[in-house]
Every structure is written in structure tokens, then in C-alpha cells.
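Q: Quick one: sequence and predicted model below, then my questions.
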Amino acid sequence: MGPANVRLNPIGAAACFAFGLCMVIYIFGFPDWFQKEQKISLKELLSVSIALVERGGNRVRDIREGNTLAEKSKGKTKEGADEVLTEGDMESHRAIVYGFAKTFPGLQVISEESDIRPVSFKLIDNVNSKNDEVDKLIKNDMSVPFNKVTVWVDPLDATQEYKGYKTLEVIEGRADAYVHTTRIKKWDICAGNAILSAFHGKMTTLEGAFIDYSSRREVVNNNGLLATLFDHYKYLEQHIAKPMEHNKEKR
């Protein structure tokens, strides 16, 4: 019997290779060098944030003027204070969170409120990603990976005091420090923290650690906070750490 000739079908070979490649990608995912890292412009993010905050504020104002706040309690904090939810909360939440979702798909946004109501992005107005004042004040833009950015949202409701107000008192020199000794939600302090940092001030826990806003799983800062514009660690040591240690010794 003579030798058999084997001829490789190029179409079949290509199909087998493609199938094998698909299986490898399905099991192991795309290699890092194959994936293009998605980035976001910080100037555009700031401009969109300003536009969405204004949109959320307008929703709250309309509800206030229409006397349709529909206030109800979500429960109580560990300190015994009522946690209030209003229609203004939800409308502001929807305006801001869904606006971010439409403008920057995939951006991590953490809001005080949650909404299980389905939403159609067709019903959400587009957001202008350009702001003249931002362009005037910030000449150089910076783009960072999406996975390095987390946006925290505390919808406006005007039912209680604003935590950011206390930080502004420090920035404007009407208070030496803002001290909070109990647990506090990060969406209540992140905006004030950002503004304080821009003025070279500091906000830390009462243990002196900077507050981490990167985690979606931990939305509560359990270790109190100290916000100052000057002499932060000196103030922390003299007025916070030593009295706390003294109280522990007395127990």
C-alpha cells in the first residue's frame, strides 16, 4: 500500500484555530496587553459633576415649591437620630446618579440612596461635559483610569444640617477644627474633605489616618474625624489623642 497524502484544509484549520482561541479567551480572559485601558478626563468629570449637582438642586427646589417633599423615616442612626428620606432625596439621586451613568458608562458611583426603579436612558437629558469656568481655571487636563475613580453622592434634601458646612467653617477661619467623635457616612464628608485638601488642610480619623474613599464595601468611617487647616497633627496629639488616652486610663 502506497503512502497516503494528507492535505490540510485551510478553512478547517482556521476554524479550529479560531475556536481554540475563543475557548482560551473565554476561560482566561483577554491578556492585559490586548485590553485598552479606559480613561476619564478629570476636567470633563468636574464639569459634568457641576451640571448634575445643579440639575439635582433644581429637582429639590421644584419639589419644595410644590410642597411634595413626602418625608418619611428610613430608621435611626446608632446615635438615635432619625434618618429621613424625602422625594427630594430620590429625585436628586436619580438626576445625579443616572446622569453619571449615561455620560460615563462604567464609572463607579456610590450614593446615599438606592433606587430599584428601572430607568430608560432615553428619558435622561444629555449633560454638557464642558464648563467655561472650569476651562478658565484649569488649563491642563489629566486623564486617569476609570477604575481609579469613585464618585460619592449625597443627594440634596435640605431636611438636616449639612456636614460639609462644618468643614467650610474651618476653611473660612471661623473655627479652628471640626471634630466628630462617632461613626459617620463617607458621603457626608467627602465633598468637604476635597475642598479642605485643595486649601492644603487635612481631614483624618481621630487615629490620624486618612479616610479611604476607594471602597464600595465600606461606606462608614467608624473612627471619628478631625478637620483642620493648620497644625493638624499637633492639634490631634494635644487635644484629641491625649484626652482620649486619659479617658481610657480612667476606665
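A: Yes, it's here.

Q: Going by C-alpha atoms from here, please, whenever you check contacts or count neighbours.
A: Will do.

Q: by contact count, what packs against the helix or strand Asn193 falls within?
A: Per DSSP states H and E, Asn193 falls inside helix 190-198. Secondary-structure packing of helix 190-198 (3 or more Cα pairs under 8 Å, 6 or more residues apart in numbering; DSSP states H and E): helix 163-171, strand 202-204.

Q: buried set for that helix?
A: Judged by neighbour count using 16 or more other Cα atoms under 10 Å, the buried positions of helix 190-198 are Cys190, Ala191, Gly192, Asn193, Ile195, Leu196, Ser197.

Q: Apart from its neighbours in sequence, what residue is nearest the first one?
A: Counting by Cα to Cα, 6 or more residues apart in numbering, Cys190 lies nearest to Trp152, which is 7.2 Å off, once chain neighbours are set aside.

Q: Included below, for side-by-side comparison, is a second structure:
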Amino acid sequence: MAPMGLRLSPLGAAIFCLLGVGVVYHLYSGVLSTRVAAFRQGSRVDLRDLLALSVEAAVQGGREVRRTLIGGREGGGREVNSEEHDGSAGEGEVWTKAIPPDILKKVPEGKEVPAHMVTVWIDPLDATQEYTENMLQYVTTMVCVAVDGEPVIGVIHKPFTGDTAWAFVGQGHNVSRRSSYSLSPPTVIVSRSHAGRVRSFIQGAFGNATTITPAGGAGYKVLSLVAPLPHDTASTSDQADVYIHVTYIKKWDICAGAALVKALGGRMTTLKGEDIDYRGNEGNSGGLVASVGLDHKALLERLPAWDPENH
């Protein structure tokens, strides 16, 4: 669960759910909210601009996540509102709206959509529990842009490696599929918090030889489905074929991953195969199944009905 969720829908109505990480609140408010007024001046917004802004927000948020942890270890324990200056509103105030070269190379043209159709979901600290336990490989910061309820832009940043994965559905991405995936049996990645509960459910679908990998953070789990990022260890233990979640989950936890998966030709759905609408309420209660290089329909057909009373 995210320590703070920021939803802008449509691009001017911000909903803040702050659960104690003030540094990230200020950082994301500075990077994204200071641009809202400019976006609202027109009736349309350029999604390439939002992609660049989302990458900037995720990277800056990651710096603060890392810096806060280091400050706590050193006994400082003080809140920092921006990378450079204490007490400021965040570096986002001076964002130049420049498009990074790697985005320009892969997304050479902008794409405008009506502003009222846009929803922005932010998870400034995914894998909160693991963060407090110093299991930093699971920690990510995420930003997602949905258009008319569909995930279109996803950014997942790993603060403790410096890797940033991004995707703009139908336009470009800096991540790729792995060379192979398996369904017989697959490696299934699940949440650490309920790995035992879903074991029989997964083995019933794919057999007792199925490898079940418990992990923290929805962002980490999605990245386990794609080719390793530049600073990943590339260990086979970090790779999975399927991501399954069986309980209620916030949309800011999964929207960015849904966009990455979709951009690579994969799907993220509920356990029943339904598409998830990334507008409206903040949560998804239908569980989820995500895959990139598999026949998603065939995957869903092998899943038994989830019964929380018997698992």
C-alpha cells in the first residue's frame, strides 16, 4: 500500500492521501501540481509532455526516498522538501518542460488528448513495509497517466539502483520483453504478505512444480516480468512469468505497471479477465493477473475461482 497517493482527475482536482511521508508529499506536489495550472489553461494536454514530467517526478521522488533513508541512518531525521534546498516547495517549480533525449528518440512526436479525460496516479513509495525493513531491492516510485480510464503512460523508478523504466502505449518504451516465458509450469510472483494463502490456488492451476516467488512491491513484481534493467543483477530469481494478486489493491500501486505491460503487448486484468478502469474509485477488488509474453487468455482459463474462505 502506498504511503501517499496523488490522483489528479481531471488534472486539477488533486486527492492527497498522506500517511506520514511528508518529504515525498512535498516533492511530488512540487513537480506535478505546479504544472496543473498550466495544463488547465487549454482544453488539451500533450501526453509526451506528461511522460517527461512523470519521469522527472519519479526520479526526483526516488532521490528523496533515498535521501530520507540515509538521513535517518545518520541520525538527522529531518524532513527535506527538495533535493537542493530545505523548506522549498520542490524542484518541480523550475522544471523547464524539456523532453529528455531518450524520450525524443523513441517518441519523436507529441500526442494531444482532451484534458478532462486524463487521470494521474502516483505512488511515491511502493513497498513501504520493505523500505522500513531495509529490503531496498523492492522499493520503487511510480507515476501513471490514464486516458479515459486506460493506462497510457507508466513510469517505475528504482531509487536504490537508479534505473527508470517507462512506457507510452503505442508510442515507445525503454523496456523490453525477455527472450522466453513459460506456462508449463510458470514462475509466479506474489506478495510476501499472502504467499502462503495463494500457494494452493496457484499449484491447483499450474501444478506442484510451479515456482512461487514471494516479493514486495507491485512495481518490483511488474519489472520481474520484463528484461532486466541496466543495473539489475539479472539473477533468474528476479524473473517471473506471471504476477498474481488475489486481494484488494490500490490503483496507484498497479496503474504504472499496467501501462508497461500493455506497451509490451501483455495484459493486466482482474482474476476474471476483466480490464481495470483507472478512474473513479481508488481501489481494485478483483485481484489481478499480469503477463507479458504468454497467451493471457489461456493463462486465465487455467485459474480456478478464488475463494478467500478456503485459501
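A: Thanks, I have it. Everything numeric here is computed off the predicted structure, so don't read it as measured data.

Q: returning to what we had before: using the aligned residues only, give the average distance of the helix holding Asn193 of structure 1 to structure 2.
A: Mean deviation of helix 190-198 of structure 1 from its aligned counterpart in structure 2 after superposition (mean Cα distance after the TM-score superposition for structure 1): 0.8 Å.

Q: Deepest-packed of the helices and strands packed on helix 190-198 of structure 1, please.
A: Comparing these by mean neighbour count (mean count of other Cα atoms under 10 Å), strand 202-204 comes out on top with a mean of 23.

Q: In structure 2, what range does whatever helix or strand comes next after that one match?
A: The helix or strand immediately downstream of strand 202-204 of structure 1 is strand 220-221, counting by DSSP H and E. The alignment of strand 220-221 of structure 1 onto structure 2 (TM-score structural alignment) spans residues 283-284.

Q: Leu236 of structure 1 reaches Leu206, doesn't it?
A: Yes - in this structure, Leu236 of structure 1 is within contact of Leu206 by Cα atoms under 8 Å, at 7.2 Å.

Q: Which neighbours do those two have in common?
A: Leu226 (Cα atoms under 8 Å, 6 or more residues apart in numbering).

Q: picking that back up, so the residue nearest to Cys190 of structure 1, which of the three states?
A: strand (DSSP: H, G, I helix; E, B strand; the rest coil).

Q: what lines up against it once you look at structure 2?
A: Under the alignment (TM-score structural alignment), Trp152 of structure 1 maps onto Trp121.

Q: roughly how far apart are that match and Thr269 of structure 2?
A: 18 Å (Cα to Cα, to the nearest Å).

Q: Where in structure 1 does the helix or strand hosting Val198 of structure 2 align, residue-wise?
A: Per DSSP H and E: Val198 of structure 2 is located in helix 195-206. Per the alignment by TM-score structural alignment, helix 195-206 of structure 2 matches no residues in structure 1.

Q: continuing past that helix, what's the next helix or strand?
A: Downstream of helix 195-206 of structure 2 (by DSSP H and E), the next one is strand 211-215.

Q: so what's the residue nearest the centre of structure 2 up against?
A: Ranked by distance to the mean C-alpha position of structure 2 (Cα atoms, centre = their mean), the top residue is Ala256 at 3.7 Å. Applying Cα under 8 Å, 6+ apart to Ala256 of structure 2 gives the contacts Trp121, Met142, Val143, Cys144, Val145, Pro151, Ile153, Gly154, Val155, Ile156, Gly219.

Q: Map it onto structure 1.
A: In structure 1, Ala256 of structure 2 lands on Ala191 (TM-score structural alignment).

Q: how close does its match sit to Ile171 of structure 1?
A: Distance from Ala191 of structure 1 to Ile171 of structure 1, by Cα to Cα: 13 Å.

Q: which residues does the residue nearest to Leu300 of structure 2 when sequence neighbours are not counted contact?
A: In space, and not counting its chain neighbours, Leu300 of structure 2 is closest to Gly273: 6.6 Å by Cα to Cα, 6+ apart. Residues in contact with Gly273 of structure 2 (Cα under 8 Å, 6+ apart) are Val289, Lys297, Leu300.
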